[in-house]
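[1] Dropping the sequence and predicted coords here.
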Amino acid sequence: MAEQQNAIPVIDFSPFIDGNPAERKAVAAQMRQASSDWGFFYLAGCGMPEGNLREAFAASQALFALSDDAKQAVAWQSAESNRGYVGVRRERLDPSKPGDLKEAFNLAPEQPGGAPNLWPVELPAFRPQMEDFLQQCVATADGVLQAFALALQQPEDFFVSAHNQHHHTLRLLHYPALPDSFNAQAGESRAGEHTDYGSITLLFQDTAGGLEVRTRAGEWIAATPIPGTVVVNTGDLMQRWTNHVFCSTPHRVNLRSSHRERYSIAFFCHPNHSANIRCISTCSDAENPPRYAPISAGNHLLERLNATY
């Protein structure tokens, strides 16, 4: 295993998008190293248009500014649909701690016969804005998945083809500012310690900060927002798929900056529900046999969501 650096790596993705085979291979190698050492990295030059990102954050702010009645009209109902508004303290990412001091809104690429998204009637522009942003996130995630496949000596479409039904979730997040008089319960935080459930996550942050990542040594360090980058982390299913070649790293959002409200947008990239997640051939050998039995990606997601709400 490579020696861990002392800071979450920043990787320029533009040579993978526009470069020659050697440059693409070099970027993929950097992403493999970061995913092994950290399970997290900042990705610069990923091709996400800055205007789309600004519009998505503005739409998120408009959504969370709606009245409680308007938000409850599009409330989250079940793990099976996993759509709609989630109120403050409704979710508990760390089941041993109080509910998280955040509110969220989940949506996803719509599928024929699948659960529909819930759209607030008060914001007619919200739907086209989010649908456009979803397409940009899918394109960015597919690029990351292509690089991961190359890094693991697999065909370039290895992961993309296992995600082509777009069973992803886009999550808008708002962490309200807390008054100076607020007294936190024991163990309370803006988002409890957790790992992500799927294959990869794209996280877009505002400037407020608060995200922390746990190192292999058990130390918590700040994932300070860096303009022009998206934070990429690997989740539980990618860790299983790669037999711990890529790690799924605990992270949280602390209370230290709770006097400021915080917005972030997370795109949770999840394999097709029918995908059978089994150890990749290049990720095991006689000294490192497969650690996990195969599992259905859809069953894994339902188990994790039902444990969270």
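    Ah, there it is.

[2] can we go C-alpha only for contacts and neighbour counts from here?
    OK.

[3] where do the helices sit along the stretch 51-200 of the chain?
    Assigned helices in the stretch 51-200 of the chain, in chain order: 68-72, 126-151, 158-161 (criterion: DSSP state H, counting those that start in this stretch).

[4] Below is structure B, check it against A:
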Amino acid sequence: MCDDYIPVVDFASCGLEREKCSEEDLAKVGKLIVDAFSDSGFVYLKNYGITDAYIKELQNVTGQYFTSPLQDKLRYKRKGTANFGWVGTGEENPGLDPNVPCDYKEFFNINGASFTRDKSEWPDDVAPGFSHAILDFMERAQKLLRILHALAIGLGLKDEYFFHKCHRKMHSADSFTTARTLYYPTANAANLLPGQLRLGEHSDLTTISLVFQDNVGGLQKHRVVVKEGELRNKIVRRSLAYFVHPDNDTFINKPFEYKDESKNVPEAEQTKLLTSVEWIMEKMKVLWNTEEK
């Protein structure tokens, strides 16, 4: 298998069009996903139940925000570690390497607490329909946690609902699960810094990340490069991400319990348990360069 190969898994048997999935279908898909993560670390899903037309329309709605005047966008700028709001071009370096320029992208984060957020905090006056469109997307994406159900079965976990139990509070203040709509503005050689990428090489802090991208390309194993065609033709790139985090009180380093008990870690070898919120806040302080909580 070549180094840049990413497996493709047909998720039709467990897609959102189906009200229920059989144990057999979940097991088959789960095995394919486990194999993909083991070999590549990434997987392309097809026929999962959210159409390209739906994503395109969502990008059109949220895109109104990114093309609005700067003074309008600044009114909704992310504050501290609230994890809600706009971040401009050149303000984030997810790789945390001080020698690498910050990313040539801008984005708007929408966290779980947004389902009860006051409407005055939404940029609907700048991009009509923004809040409705993104919250509808988050509800659809949450249903794709069938992926985690399949993954638990594919891993051979003792409790096939283990991941569901760790993600019960996703769309609330008790979870860092977040949607992110991203906008990569047109670039040229003159306004790109040496070594600057659309999105620098990094590792996500999530259980899994669902990424919906357009046809511009540039995505390579957890970084986004600037393609020559983008510079020449002044192309805007768009993507949408749904970052799935466990509930804040979940112990993220507690070993799995497998049906095959020979795979289980002896209790004497287990380390001090760390909750999701403890871990994520330490990471965010560095990523966002703030001590505010």
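    Right, received. Where do you want to start? Keep in mind it's a predicted model, so treat the numbers as computed, not measured.

[5] if we can go back for a sec, export the helices of the stretch 51-200 of the first structure to JSON lines and append columns for distance to residue 92 of the first structure and mean neighbour count.
    Output for the helices of the stretch 51-200 of the first structure, formatted as JSON lines (distance: least, Cα to Cα, whole Å; neighbours: other Cα atoms under 10 Å):
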{"stretch": "helix 68-72", "distance to residue 92 of the first structure": "19", "mean neighbour count": "14"}
{"stretch": "helix 126-151", "distance to residue 92 of the first structure": "25", "mean neighbour count": "19"}
{"stretch": "helix 158-161", "distance to residue 92 of the first structure": "30", "mean neighbour count": "18"}
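
[6] Now render these as CSV, adding distance to residue 172 of the first structure.
    Below are these laid out as CSV (distance: least, Cα to Cα, whole Å):
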stretch, distance to residue 172 of the first structure
helix 68-72, 13
helix 126-151, 10
helix 158-161, 24
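
[7] Please identify which of those helices is closest to residue 191 of the first structure.
    Closest of the helices of the stretch 51-200 of the first structure to residue 191 of the first structure is helix 68-72, at 20.2 Å (criterion: Cα to Cα).

[8] so the closest one matches what in the second structure?
    Residues 70-74 of the second structure are where helix 68-72 of the first structure aligns, with TM-score structural alignment as the criterion.

[9] can you pull the contacts of residue 39 of the second structure?
    Under the criterion of Cα atoms under 8 Å, 6 or more residues apart in numbering, residue 39 of the second structure has no neighbours.

[10] Please list all residues in contact with the most centrally placed residue in the second structure.
    Nearest to the mean C-alpha position of the second structure, by Cα atoms, centre = their mean, lies residue 243 at 2.9 Å. Residue 243 of the second structure makes contact with 177, 178, 179, 180, 206, 207, 208, 209, 210 under the criterion Cα under 8 Å, 6+ apart.

[11] repeat that with 10 Å
    Neighbouring residues of residue 243 of the second structure by Cα atoms under 10 Å, 6 or more residues apart in numbering: 111, 141, 176-180, 204-211.

[12] Okay, strands next: where are they in the stretch 101-250 of the second structure?
    106-111, 178-184, 208-213, 219-220, 223-224, 237-244 (DSSP state E, counting those that start in this stretch).

[13] Dump those into CSV; add distance to residue 196 of the second structure as well.
    Putting those into CSV (distance: least, Cα to Cα, whole Å) gives the following:
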stretch, distance to residue 196 of the second structure
strand 106-111, 14
strand 178-184, 13
strand 208-213, 20
strand 219-220, 14
strand 223-224, 10
strand 237-244, 16
